[in-house]
Structures are given as C-alpha cells and as structure tokens.
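Visitor: okay, sequence plus prediction incoming.
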Amino acid sequence: MGSRGTGSGSAGGSTALLTDAYELTMLQSALRSGAASRRCTFEVFARRLPDGRRYGVVAGTARLLDALERFRFDEGVLEALREDGRLDAATVEHLAGYRFTGEVEGYAEGELYFPGSPVLSVTGTFAEAVVIETLVLSVFNHDCAVASAAARMAVAAGGRPIVEMGSRRTHEEAAVASARAAHLAGFTSTSNLEAGRRYGVPVSGTSAHAFTLLHDSEEEAFRAQVAALGTGTTLLVDTYDIQRGIETAVRVAGPQLGAVRIDSGDLAVLAVKARAQLDALGATQTRIVLSGDLDEFGLAALAAAPVDAYGVGTSVVQGSGAPTAGMVYKVVEVEGRPVAKRSESKATHGGRKTALRRHRSSGTATEEVVSAGPVPEREPGDRPLQVPLVRGGERVGPASHGADLAAAREHLEEVLVTMPWEGLALSRGEPAIPTRVLPPV
C-alpha cells in the first residue's frame, strides 16, 4: 500500500503485531487449504448502538489508513514470529511479502452511523483482509466511542467551547487518539501536547492546584502565573476559598484577567456567584471556565448558568459509559457470493452493501437505506454515504491531520443539523433514524 503521507511525527514502527493470534493461524490454515487467495469482502458495522445512544459518530478512519500503511512484517516482527513457533515456515515467508493491495471504502470521518450501517468495507484476498481485522476494530471501536460521546457533549454545551483534558485517565497512546476524536466531534482544544504535534489539534493549558500549593500563598502563585503567561491567562481559583480566590485573581491580574476556572463544588451555583463577583469587581469580560467530572448530562444541566467554557476529562476519553462502539468485522462475500452468519443472536446480512441516507425536502433525515443487492434507485434528497479510501492498495482517503481533520469536523456539524431534533436528545430512545436493510436479490 503506497503512502500519501501521515501526520508529522506520527507514531512509527510496524503495526503488524497489533493483532490477535487467530488472525495468523487462520491465515496459515487457509494457505494450506488453498482458500487464502479467494477474494472476499469484510464489513465493519455495529449491530446496535450503546445503551441510551441515538446515533454514533465515525472517527478513526484516517488513523486506520496511517496504521495500514505501516502494516509490514519487517525482519524484527518476522523473527518474533519464528521464535513464537506457532506459524510454519511457509506462513512466515508469506507474511514477509505482505502488502495490502485491495480496496477499502467507508463512511467519511464525521459521518453519523446507525445499527447495521456499513461503516467500512474491505475487499481483497482472504489472506490480505483477515489479518487486519483486529487493527481495524481496535481503531474504530475506540475512536468512534470517544467521538460519539464527545459529539453528545458538544451538543449539550450549546456552542460553548470544551477543552479535552483526559490524558491522565487513559493509556498514553489512547490519550492521543482520544484528543483527535474529541476534536473531530466538536471539542475546541486538548491538553495533550502529542495530539497537537501529531494531528494539529489546538492545545491549551495553564496550571493545576499543585502550582498554587507550591507557593506560600495563592496571591504569590497567581502573580507568578500572570508574570509568565500574561493577564489573559486562566487562574484556578478553587484551591482554598473560591470567593477569596476570585478577589485575589482580579487584584493580581486586574479587570483584564482572561478567565477563572472552578474545578469543584456545585458548579451551577458557583458560576452564578462567580459571575456576580467578577462583574462587581469590574472584570466584566473575564470568562468563567468550569471543569470537574463533567459529562454530557452535567453540561446540559449547566445550560442556563453563566459559563463561557468547559473542561472535560475522564468521561470523554472513556466514552462516557460506552468505552467501545461495539463494531464487528464480518465476511459478507466470498468470490462474489453473499455469505452470512446465521446464529440467532449474531446473525449478519450477506452481500457487499451500499448505503444512502434519505431526507425530506426540508433536509431532515428520515432513514438509512442499506442494500445488499443493486444500488437503490435514487430519490430526491438521497445522499450516498460511502467514499473511496484505498484503491488497488493505494491510499486515496484523507490524511489524519490538517485540512482533512477540519473537514471532518465541519461534516459532522452539517449532518447533525439534518437529524430530527428528538434524535439529538440525551434521553433514551430509538436511533435518531431507522436503518432499512434491503436483502440480496
């Protein structure tokens, strides 16, 4: 697979062993049976949305393309496989020349998905496609979960900026991916420096309570921060007493103080009191930033409070109660023949799918139409959902950073507007729009 470039400084090294052992043992068995060369299509989809969710957000596509470009069994990886001993020499030799030369298409990053949506389709030989299953699912299940939670939070925030600040609540690499997914889904910036370097996500951050406690007094700490960062900085005012903290902050920085941050307590009540106190001190332009175990429900509860921005950490990087998107990677076609799993609780629809979304003349979406047969006849307002990502092994899909990441943010904003208003509610209910699957003819 050829390279079109990845984010500057993106994590390097082979991704070939970011996989489950059975991918390679299946490959070995298929090589022996002669079935490894059969052309197959695998699809990624969610059978259902996490409990209480009305829609999902596609994220991670470009990160997957980055990882697929590095899916190489180099000599170090091959030696590890030889030492492991579970694969025969012929399989190891096959892997030494592995290159994905197939086709990938899927929903654009920032697109919404629903139960049964063919979020990604991978077509190639069984040998090419089966070994990337775990990599595909680990990227999509993580990034889609974070983006789906972040989108709900951005909607609940009502346009107020949100800083992603959950790096200390997850794995160090998951933190970088989470920051990207949250930014794609509407968060303004991140505290994670590597996400800024790798993907160009805007970075922000000032100080923690430790900085205040380091100094002999709150005033001394504030003076040091203002001296270093200027009066436009954000001062954390809840280390001791919030009212005294705000008074000290304005005295030190003057009425031009950029913002105060409150990280604990009854945030709605404290925001009202802080606003009144700031205004009385002449700091009418000083913003109020709230943080402290916020999730989408907490943000919604603060809608009427005089808040200017939020910081959200643990809940967003952990998917706000849904840490995985529940995506699966299933073979749906072998040598042009539809195949399907028939087990009662995990049945699949055979055949390679096409998908479109139907809309009223007003622009409101009405349903997702997924066809395992001929492409449905287009109606006014229909929008095809799948875009090419890899053609003949060559990347044609978006980059994971820069203008392509910005375009994904914009796309999500546009498609959220098309959802029925009740579909954006935080309350439990059916998916925002139904999915209709047309079987093979």
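Guide: Thanks, I have the structure now. Numbering: from 1, shown residues only.

Visitor: please count neighbours and contacts with C-alpha atoms only from this point.
Guide: Will do.

Visitor: how far does the strand or helix carrying Val370 sit from the chain's center?
Guide: Taking DSSP states H and E as the criterion, the element that holds Val370 is strand 365-371. Here the centre of strand 365-371 is set off from its chain's centre by 23 Å, with Cα atoms, centre = their mean, to the nearest Å.

Visitor: equivalent analysis for stretch 410-422, please.
Guide: That offset, for stretch 410-422, works out to 17 Å (Cα atoms, centre = their mean).

Visitor: ok, residues contacting it?
Guide: Contact with stretch 410-422 is made by 57, 109-112, 185, 363-366, 424, 432-433, as judged by Cα atoms under 8 Å, 6 or more residues apart in numbering.

Visitor: presented hereafter is structure B, for comparison with structure A:
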Amino acid sequence: MHPVDLGLPVEVPSTALFTDQYELTMLQAALKSGTAHRRSVFETFTRRLPEGRRYGVVAGTGRVLDAVENFRFDEDLLGFLRERAVVDADTLDWLAGYRFSGDIWGYPEGEVYFPGSPLLRVEGSFAECVLLETVILSILNHDSAIAAAASRMSSAAGGRPLIEMGARRTHELAAVASSRAAYVGGFASTSDLAAGFRYDIPTVGTSAHAFTLLHDSERDAFRAQVDSLGRGTTLLVDTYDVAEAVRTAVEIAGTDLGAVRIDSGDLLLVAHRVRQQLDELGARNTKITVTSDLDEYAIASLAAAPVDAYGVGTQLVTGSGHPTCSMVYKLVARAGSADPAAELVPVAKKSLGGKTSIGGRKWAARRLDAEGVAEAEVIGTGEVPADLAGRQLLVPLVKGGEVIAREPLDAARDRHRAARAGLPLSATQLSRGEPVLPTVYV
C-alpha cells in the first residue's frame, strides 16, 4: 500500500534525471532534424538469462509506472541542465512541458520470462519514448534480478517462510526496492520498515547480538526481551553457548516461547540439536529460525532440517550472484515521417558479437502442452495464431499517458506463484542448465 493510500502527505520526487545524458542529447538532435516526433516502438528484453538460470521473473513494473508518471522537469531540474549546458534552449523549452502521452504494454508483474521475451513495449513519439530508457532499465534490471533470486530461494524453502533482511547490505533506497521485489518472488516479510511503510509488506524483527552483550548476562537479556515483547518473541541463542541459551530461554519464557534464532555454526547440525532440546524441555511448538549468509543452495541443504523459517540478507539483495538481468531497451519500429498515419517500419540493430535484435512490434504467448504445462515462449510480429490468441502475455499498462494497470503487490506475488507452478518441474532445479522453455519466433 502506498503511503498516499493511508492519507499521509508524501512528496513524490521527479524521476526525470534518473537518466543518461545521451538520452537528452539524442532528443536535441532529433528535434533539430525533424525526426523527434516520428511514431516509435521501443521494447525491453534480454538476449539471455544469467548463466545457469532456468527462468526470469518480471519485477518492478509497479515502480516503472510510478517513474513514468513522475517523469517531469521542474524549474530546478531545468536550471541544472541549463547551467551545465547539457542541451540547448529549444530543447529545455520542450522538456518543460514533457508528459508521456503514449502507450505501454508489458508482461504483468510476477510473470516469468525467457530470452527474447518483449517484457515492456513503449509506444509514442521518439522524443517521449527515448527519455524513459534509462529509468525503465534501472528499475527492471534491479528488481527482476532480486525477484529471480527470491523465487529460487522460495522454491528451495519448500513452503517455509522467508524473511528479507538485507537492508544493511545495500544502498538504503535499493533496500526498499529489494524488499518489494523479494515479496513478489515469494518472501513473506521484511526487516526493513521503510519497505513496510511504502509497500505494506509485513515487517518482523526482535533483537541482535548487541542486545545480549548489553546486559550483564544472557539471562538478563532474555528476561528483558520477554518482559517487553512477550513470550511469543524470538530469542537469539548463539551469542555464547547455544545449548545453555536454549535452556535459559525456556526457563524464562516457558514452553510458550515463540521461536529461537540461530545465526552461526553448522546450521544443519545445530538445528537438529536445538529441536531435540526444545522438545525435551516441553517447548514443542517453539519454532526455529536460521540466518547466516544463506542463499538458495544453503536453504536447499537444510530441507531435511527442523527449520521453520529462513532469514536472508546479502545473497538476496545482490541477486545471489546475478545483480542484473542484462535487459536492454531497443527501438524496433518507427514511422517514416511525423505524420500520425505513417506506417511503422521495422528496424533492428545488426551489430557483431551477439548484440543483434529483431525488428518489428512483437506479441508474445506461452504455448502449453496437452497437460497444461508450459512448453514454449512464442514470439512474433503481425497476426497472432488462433491457437495462441488466448495465451498472450502482454497486457496494457499505460494508455494515452494514463496509468491503467496499478494493482496490489499481493496480486503480483500470487501471479508469480501461479506462473512458476505452470512451468515444467525442472524449472525449480538449482543445478545449472538452460532456460526451461525454448523461445520460438514465428
């Protein structure tokens, strides 16, 4: 939930300078040449998935819509551009009235994608579309990378809840975006209060080792926490001796103790020992949460352990080794003149080194096998085959400059769960492999 929805005053900053200078210098040159107002189609896609990944996850779409809506050049921004002589006076005058008035289509947030998938299609004049390139890529590359890592971790967790706790491992604003993307990818909660405030994600947290070290004894620390937060709290039991801490925790909180957290050591071995000890002490309903530099592989290795929840930080907010998705934003079609009725002409980059692209305004659909399991990502231009008409993936997001597709974050989260469930079983394998679906061009 956005703070505005709570009736709270929020100053929404402009996103107009979240861009590269060459977007504005291209604009200036196009305005001078008379080509700036040619109708154009840009598409966002990736040529390949990160090495070893079986699928990608679309995340950040809601943030993209906010960014497009808030892409405005006020007097301060125009003054900065004027002072730096980034563009000329005529271009500054044009930027002063900038409002995106085109259309945007895209894969809905939470959907999965594959190499070549046209994740976002931006249509309008060249001038208004080209300015959005950097901010769109910045959001989608980051958020989709985090969501993909979160999805793999969620799959490895096998239904056990995951807590996002990576705020201290990344930029403070990236931390909020990471929490949001992790929630889309399957995490249940976050430790980051800014993310909870901004996006209504459930927040959790109790204490760190510093709280135990503050007190004269571990017993004093546990008693203070239980007196303040109640018996349902989570006590951190690995500051000194785990077995002694568990014993003390149950003595103080009783068998109604909510949970214990383990943050170091051989988590598989320690979790088994702690579970046995809790059961012997009568605290059979006390849960075990583990943290400590977890990634999807470590989580999978704990599948047989008596663990009830996982807390993940560093590996999540860095994309578990893949902090970006290598998405690009390419012009794929443009009109031959500024006449609104001019026909669109496909265009494509023909560079060497595997950086070519395919021209034309594209559609995408997911073909299913006889059992309803996805078997191919089909991409084409022109007419959509009749058998795929009901399986199209792009949906309208912006129409005539107006956002028409805002939705609750839980909708994206639920969509991702359903999309992942519709893939072949091999999609959840953590071993390195090719994309689980082939991309077929028609």
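Guide: Right, received. Where do you want to start? For clarity, every value in this text was computed on a predicted model and none was experimentally measured.

Visitor: any idea what the TM-score comes out to?
Guide: The TM-score (TM-score structural alignment, normalised by the length of the first structure) is 0.96; 430 aligned residues with a Cα RMSD of 1.4 Å.

Visitor: what residues does the strand holding Val370 of the first structure touch?
Guide: Applying Cα under 8 Å, 6+ apart, the contact partners of strand 365-371 of the first structure are 114, 116-118, 353-360, 418-420, 433-440.

Visitor: what of stretch 178-191 of the first structure?
Guide: Identification of contacts with stretch 178-191 of the first structure by Cα under 8 Å, 6+ apart yields 57, 59-60, 110, 143-144, 146-148, 150-151, 154, 161-167, 192, 195-196, 199, 201-205, 316-317, 405-406, 408-409, 412.

Visitor: what's the answer for stretch 27-43 of the second structure, then?
Guide: In contact with stretch 27-43 of the second structure (Cα under 8 Å, 6+ apart) are residues 87-88, 91, 118-127, 129-131, 328-340, 344, 361.

Visitor: quote the end-to-end distance of that stretch.
Guide: End-to-end distance of stretch 27-43 of the second structure (Cα to Cα, to the nearest Å): 18 Å.

Visitor: now that stretch: buried residues?
Guide: The neighbour-count check on stretch 27-43 of the second structure (16 or more other Cα atoms under 10 Å) flags 27-28, 30-31, 35-43 as buried.

Visitor: narrow those to those in helices?
Guide: Judged by DSSP state H, the buried residues of stretch 27-43 of the second structure include 27-28, 30-31 as members of helices.

Visitor: for those, give me a markdown table that also has distance to Glu69 of the second structure.
Guide: As requested, those are exported to a markdown table (distance: Cα to Cα, whole Å):
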| residue | distance to Glu69 of the second structure |
| --- | --- |
| Leu27 | 19 |
| Gln28 | 22 |
| Ala30 | 23 |
| Leu31 | 23 |
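
Visitor: pretty sure Gly373 of the first structure is touching Lys353, no?
Guide: Yes. Using Cα atoms under 8 Å, Gly373 of the first structure makes contact with Lys353 at a distance of 7.2 Å.

Visitor: okay, those two: which has more neighbours?
Guide: It is Lys353, of Gly373 of the first structure and Lys353, that has more neighbours when counted by other Cα atoms under 10 Å, with 27 against 17.

Visitor: list the residues that contact the spatially closest residue to that one that is not a sequence neighbour.
Guide: Take Lys353 of the first structure and drop its neighbours on the chain: the residue closest to it by Cα to Cα, 6 or more residues apart in numbering is Ala372, 4.5 Å away. When contacts are counted by Cα under 8 Å, 6+ apart, Ala372 of the first structure touches 349-354, 437-440.

Visitor: the residues you listed, buried ones only, as a ChimeraX selection?
Guide: Per 16+ other Cα under 10 Å, the buried members of the contacts of Ala372 of the first structure correspond to this ChimeraX selection:
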select :349,350,351,352,353,354,437,438
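
Visitor: so which of the contacts of Ala372 of the first structure persist in the second structure?
Guide: Of the contacts of Ala372 of the first structure, the ones still in contact in the second structure (both residues aligned by TM-score structural alignment, their matches' Cα atoms under 8 Å) are 351-354, 438.

Visitor: ok, so of these, who is nearest Thr234 of the first structure?
Guide: Using Cα to Cα, Thr354 is the member of these that sits closest to Thr234 of the first structure, with 49.2 Å.
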